[in-house]
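Asker: heads up, no residue letters with this:
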């Protein structure tokens, strides 16, 4: 007991010492080189997080999610490109090491890792991704290494989720943390809309032509908060809004009035941020996800009220006398069509590349499509072709065989969540499970128009709720 307490005290003293050294060091270096001071400050903070993660991997799990959200802020402040992917990989490996060598929890997991259907599909997909290394249609293997590194990162995160979230209390903590984090992102996004992008954000966008094209639309800036881009921000705002609306329909005995007022505040902030993001795919995700929830819960009075209010709000935005607000105008184009040339170009690209899909059952190879193809496989038939769809990218890079596996995996995720919902009895648990199913279904549909599941932030949430769905399946079976 004494040795453990001594170790904790030593870590605390080291952490305090690092901060004491950091304050004058950063102040001195800042006067000479701002970029280096930001890098040094980030390194010291990261070292502190790394130490904590090695001691408590559960806390490190949440640190990793926060770092993944805000890691692009130092990059923008420094006005330079940083190896953010490497930082995330190292951080996650520390969390994994903490989970492997954790001596406090010796209880074996009841998840059947080698029998579970969803995990078996995941293993097949992993094997298929490894086989893609030998795809003869690729010009270079460099892109495959980049992709497989990101894939392994998501793979590890899923299994750490199974280790961290052991029961319903852990799941409650996760959703509280997640909604608090996305609310903070939404509030910052609303601040960006109110006062404009900060100087360092404008400077970073101006120096990056690709970022400028995606952020500046028709003379206005799409809001991205502290996330990677407006698309990632919009998708997460839609996902969190769905969860909040689902929870709002709970009975007063389950979620009291004070907490419902907080949920209403979260919904308003998330909806505003969603609108400011300018992500049309995310606009569609919201009604699609809620449609599944409404259909399953038509017997619930609160659900009917929520459905009526949501329908009225949608109709007001689509057909109301609002003709000068650019956010509402862009929202309408997601549902009512427009003369936007970018939408027409997407349809032309999809029809023109169909013969390639039919003639390449294993695809053109990983990282051969779009800008990735230009970078890693220049001269490839798919290089420069913008898929603007997760399914189109999958069928082009992995072939129709890979697309079948991807579709099966996404279907299994929704199937698990819906099945868990009908097997659960506690109302709050049922709402969380149907909320997960609604989010998964919304992402599944959104994949048709955008690579919604492949964004860093959205992939974290997607793997987290998939892990919850798997864990709940075995927790329920164990308790009954």
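Answerer: Arrived safely. If you're wondering where the values come from, they're calculated on a predicted model, not measured in any experiment. Residues are numbered from 1 along each chain as shown.

Asker: going forward, measure contacts and count neighbours with C-alpha atoms only.
Answerer: Noted.

Asker: which parts of the helix or strand where residue 39 lies are buried?
Answerer: Assessed by DSSP states H and E, residue 39 sits inside helix 34-55. For helix 34-55, a neighbour-count test (16 or more other Cα atoms under 10 Å) marks 35, 37-41, 44, 46, 48-55 as buried.

Asker: before we go on, here's another structure to hold up against the first:
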């Protein structure tokens, strides 16, 4: 028997007739979802094709993901502040995971050289990540959600971003691009901060202030500028960090117009640091400049810089010059041992010392600070403000974990100094010196504030480490070129000698011929 078939194919005319009602239904459905879930739905519809295109480009060229990570780390907080309804902070995790997938599954195995991750920096990152994972079993019983959100800035981004940078972002032109992006977005942040100070925050920023941030960002009626960063402390520290980097570059052996550009960028970042009202940022500046002076190999510069630093300290400590400027007046309080804020911090540290005495492994990752308040409100440590990244590491990991972490930081700093000291290429050396001086500043600044674990400072430090440790490989071409020069010069000299001999012989023969004639 033949199977029955029904003529169910649609004619072109019927399809065109259904197109308009279908579009209307889709539009109505999108509008209803948007009314229920906010701007996220139309944003997804618009962004989905773009996301697919970006994903295809990422898997074809994974190094684009490193560039996207650098840019996103600067803009994530202002995106999160202006667009509600999605956890944009997790976008940093997503970018890094996608880049790793692109590297692992890329058809061309030469895209990433895995031999570059066989170094001390990546091994230390792995070790610190493993220690952080072990902290899940801390007897204090901290929340796993608090652990996850806290460990991202503490170790996760280090663990993921450093090997990626070493495999994908390892050339001299990549270092140039990295510095360009960091300086560009930092200067843009300073300019945005000046706009914020002159015209006030926009509606989304004002809402953030009204939601509780005003108590720390409006002091005596003066706004502590935060630009498009997470808050004023991170803005000020990051501006001081990049101010040091630009200052070191401005003093380097570059073309005159580049040094002028670096000098202007350094001055703008210094102004950004001042208008943030972040007192701890001053120590980022001082420590970074000191490191530059030590590694500059110039005794005169070291002596002169030290004298200027002592003079600036004396002006801030023992005079009232500049007190009419609120930013200068607030910076001056950082040198006052009787400052009320400092006394509160010392009392909090005394409480922590008593609590952590019998707990050498701390209270667990994520138990103190913002994530402690949100996910570990039942724990004693969540009621104490750390006010310092050093103190936070001590509270979470205990004295054992803190000594391990601090030892790692000193090792990385010491090895970075050794690498910079031996670099022969003067341009490369100045760039790596700028990154090392910046890291020194951020490390010391983290004693007073949470800086190293916040974006974009964490990203700049981690990728900066990668470039410094890649320094010997980047310097190899310069060393080889200059090793060939003595050989070439010797060959040229030998040829010149032969030419002289030939000239003398030919000259003598010609004279003899003339005499015989």
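Answerer: Yep, it's here. Since the structure is predicted, the reported quantities are computational estimates derived from the model, not experimental observations.

Asker: relative orientation of the following helix or strand past the helix holding residue 39 of the first structure and helix 34-55 in degrees?
Answerer: Per DSSP H and E, the first helix or strand lying C-terminal to helix 34-55 of the first structure is helix 57-70. Compare the direction of helix 57-70 of the first structure with that of helix 34-55 by axes from the mean of the first three to the mean of the last three Cα atoms, to 10 degrees and you get 150 degrees.

Asker: elements contacting the following helix or strand past helix 57-70 of the first structure?
Answerer: Reading on from helix 57-70 of the first structure to the C-terminus, the next helix or strand found by DSSP H and E is helix 72-78. Helices and strands touching helix 72-78 of the first structure, by 3 or more Cα pairs under 8 Å, 6 or more residues apart in numbering; DSSP states H and E, are helix 34-55, helix 199-206.

Asker: beyond helix 72-78 of the first structure, next helix or strand please.
Answerer: helix 84-100.

Asker: so the helix or strand immediately after that following helix in the chain matches what in the second structure?
Answerer: Using DSSP H and E, the helix or strand that follows helix 84-100 of the first structure towards the C-terminus is helix 117-131. Under TM-score structural alignment, the match for helix 117-131 of the first structure in the second structure covers residues 120-134.

Asker: mean deviation of the matching stretch from the first structure?
Answerer: Once fitted to the first structure, stretch 120-134 of the second structure is off its aligned match by 2.1 Å on average (mean Cα distance after the TM-score superposition for the first structure).

Asker: if you count neighbours, what's buried in that stretch?
Answerer: Across stretch 120-134 of the second structure, burial judged by 16+ other Cα under 10 Å covers 121, 122, 124, 125, 126, 128, 129, 131, 132, 133.

Asker: same question for stretch 218-237 of the first structure.
Answerer: With the criterion 16+ other Cα under 10 Å, stretch 218-237 of the first structure contains buried residues 221-237.

Asker: same question, stretch 72-91 of the second structure
Answerer: 72, 73, 74, 75, 76, 77, 78, 80, 81, 88.

Asker: quick one: what helix or strand has the most centrally placed residue in the second structure in it?
Answerer: With distances taken as Cα atoms, centre = their mean, residue 460 lies nearest the centre of the second structure, 1.9 Å away. Assigned by DSSP H and E, residue 460 of the second structure falls within helix 457-469.

Asker: need the nearest residue in space to the residue opposite residue 54 of the first structure in the second structure once aligned, chain neighbours excluded.
Answerer: Correspondence of residue 54 of the first structure to the second structure, assessed by TM-score structural alignment: residue 59. If the residues on either side of it in the chain are set aside, residue 59 of the second structure comes closest to residue 102, at 4.7 Å by Cα to Cα, 6 or more residues apart in numbering.

Asker: check contacts around the one you found.
Answerer: By Cα atoms under 8 Å, 6 or more residues apart in numbering, the residues touching residue 102 of the second structure are 58, 59, 60, 62.

Asker: just put those residues in a markdown table and tack on distance to residue 385 of the second structure.
Answerer: Below are the contacts of residue 102 of the second structure laid out as a markdown table (distance: Cα to Cα, whole Å):
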| residue | distance to residue 385 of the second structure |
| --- | --- |
| 58 | 40 |
| 59 | 42 |
| 60 | 45 |
| 62 | 40 |
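
Asker: need the helices for the stretch 151-300 of the first structure, in chain order.
Answerer: Listed in chain order, the helices of the stretch 151-300 of the first structure (DSSP state H, counting those that start in this stretch) span 168-195, 199-206, 209-215, 230-248, 257-277, 280-296.
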